[in-house]
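Sequence unavailable; structure follows:
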């Protein structure tokens, strides 16, 4: 079952209902629309209004005067605890500079299921951590046949996450629609 979203726009006002299994967000700029949906749902189901969004699907939402910050600090710490790396040595970057991973028959094979599970969790984590996106894309290329070198690269990402567990995305309050972007590429390894 995936994430489902229904959006309604009436007279330029938007109301959105986002559902994942038994978790739900109702949001928008139409307070009457939000109230109408809450009443309709309450007539059919037992629901509980938890107030402003603070945590959803492993993503923490923190509001301040500066804007809204999305992070997955708890998700990172839970992942590190799961793999026994809460006390690991820290890394200052998610991947070693100029690292070239490849498939070689003489490499020590790793547990494929464990590797796939870890990389899958890193892929989900990269939603709020664009700083690991490149490193995760590199290690995800070897999910069909991981080796010790590939797992070492995953471990490096985890060590980096330990050093920056609370980092996330900041959506600043401002009066303009300018978008700041982030990019981390190596131009297909040509340089």
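Yep, that arrived. Remember, it's a predicted structure, so these values are computed and weren't measured experimentally.

C-alpha only now, for contacts and for neighbours.
Fine.

The helix ranked longest in the chain: what's the following helix or strand?
When the chain is parsed with DSSP state H, its longest helix is helix 148-163. Sequence order places strand 168-172 as the next helix or strand after helix 148-163, per DSSP states H and E.

Second structure follows, compare the two:
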């Protein structure tokens, strides 16, 4: 506790305390760490995984593949595909694991990777084809990453959406949300909902509830870090019925659980 309180001083004092209590070495400005590349500009900081993406393409022999503009086809439904041939399960699991780590800087592939991770126990060639489609998309967006502006401010904005009955087996919807702090993405997630929603409004409302929980946690964390947010946090949802229920939570036929 004493050391934690002492770290609240200026950077020079903190560096001296670190030298006294730990054996450390100053490596200069951060440029590369755990596959994440850090580039500083006059406007802010850019975080990317260019080398990590190149390593994935190289290991799979996809450096010469044809680039794709999208990670997966629109409205594509995924099945277990028992009639399709089995593929190399170890390779499939390895690719999914590397893509899961890659989405730490790439929220644009989070939805696709979340769906494909359901089939790691019994992958088929149809599933591997979609994974290769993601690799083709990575080749066309190797330099894409996260930009953290220097003067972005401290306004928190949330976006949420739901894929109603997205799972063809369990009939569950998927929740997806993205939180921006000062224009930079700080939290995103896509996950299958725990219950079956009987309408798109119900699925969207559950997505809003999940996003609000994350917003409250982010607000608590920023308050602990003595960061004051600029005003209230707007939450954007593209479902009109869900917005009406959130603004006026009275009895409504769409909220009737009987």
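Great, that's in hand. Computed from a predicted model, the values in this text were never measured in an experiment.

related to what we said a few turns ago, and the longest helix of structure 1, what does it pack onto?
Contacts defined by 3 or more Cα pairs under 8 Å, 6 or more residues apart in numbering; DSSP states H and E place helix 148-163 of structure 1 against helix 73-82, helix 112-125, helix 133-139.

Minimum distance to residue 164 of structure 1: which of these has it?
helix 73-82 (8.7 Å; Cα to Cα).

quick one: the strands in the stretch 151-258 of structure 2?
Remark: strands assigned in the stretch 151-258 of structure 2 by DSSP state E, counting those that start in this stretch are 156-163, 174-181, 184-192, 235-236.

Would you convert those into JSON lines that also reports mean neighbour count?
Shown next, in JSON lines, are the strands of the stretch 151-258 of structure 2 (neighbours: other Cα atoms under 10 Å):
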{"stretch": "strand 156-163", "mean neighbour count": "22"}
{"stretch": "strand 174-181", "mean neighbour count": "22"}
{"stretch": "strand 184-192", "mean neighbour count": "18"}
{"stretch": "strand 235-236", "mean neighbour count": "16"}
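
Columns distance to residue 93 of structure 2 on top of those, output as TSV?
Supplementary listing: these in TSV, determined by distance: least, Cα to Cα, whole Å:
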stretch	distance to residue 93 of structure 2
strand 156-163	25
strand 174-181	22
strand 184-192	19
strand 235-236	35
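
Of those, give the one that comes closest to residue 122 of structure 2.
Comparing these by Cα to Cα, strand 184-192 comes nearest, at 19.3 Å.

hang on, residue 30 of structure 2 in a helix?
No: with DSSP: H, G, I helix; E, B strand; the rest coil as the criterion, residue 30 of structure 2 is coil rather than part of a helix.

and it, what pairs with it in structure 1?
Under the alignment (TM-score structural alignment), residue 30 of structure 2 maps onto residue 53 of structure 1.

quick one, what contacts its match?
Counting by Cα atoms under 8 Å, 6 or more residues apart in numbering, residue 53 of structure 1 touches 25, 61.

What lines up with residue 116 of structure 2 in structure 1?
Match for residue 116 of structure 2 (TM-score structural alignment): residue 139.

likewise residue 133 of structure 2?
Using TM-score structural alignment, residue 133 of structure 2 pairs with residue 156 in structure 1.

Give me the distance from the longest helix seen in structure 2 to the chain's centre.
Longest helix in structure 2, counting residues (DSSP H): helix 200-224. Mean-position distance between helix 200-224 of structure 2 and its chain equals 15 Å (Cα atoms, centre = their mean, to the nearest Å).

repeat for stretch 124-142 of structure 1
9 Å.

Start and end of it, how far apart?
17 Å (Cα to Cα, to the nearest Å).

Identify the residues contacting residue 153 of structure 1.
Here residue 153 of structure 1 is in contact with 95, 139 (Cα under 8 Å, 6+ apart).

So the match of residue 133 of structure 2 versus residue 48 of structure 1, what's the distance?
Residue 156 of structure 1 is 41 Å from residue 48 of structure 1, by Cα to Cα.

between the two, who's got more neighbours?
residue 156 (21 against 8; other Cα atoms under 10 Å).

gap between the more buried one and residue 135 of structure 1?
Counting by Cα to Cα, the gap from residue 156 of structure 1 to residue 135 of structure 1 is 9 Å.

Overlap of the contact sets of those two?
Contacts common to residue 156 of structure 1 and residue 135, judged by Cα under 8 Å, 6+ apart, are 94, 95.

Relative to structure 2, and after superposing, what's the average distance for the longest helix of structure 1?
For helix 148-163 of structure 1, the mean deviation from structure 2 after alignment is 0.4 Å (mean Cα distance after the TM-score superposition for structure 1).

Measure how that helix sits relative to helix 73-82, angle-wise.
130 degrees (axes from the mean of the first three to the mean of the last three Cα atoms, to 10 degrees).

Of all the strands of the stretch 151-258 of structure 2, which one comes closest to residue 63 of structure 2?
Judging these by Cα to Cα, what sits closest to residue 63 of structure 2 is strand 184-192, at 28.4 Å.
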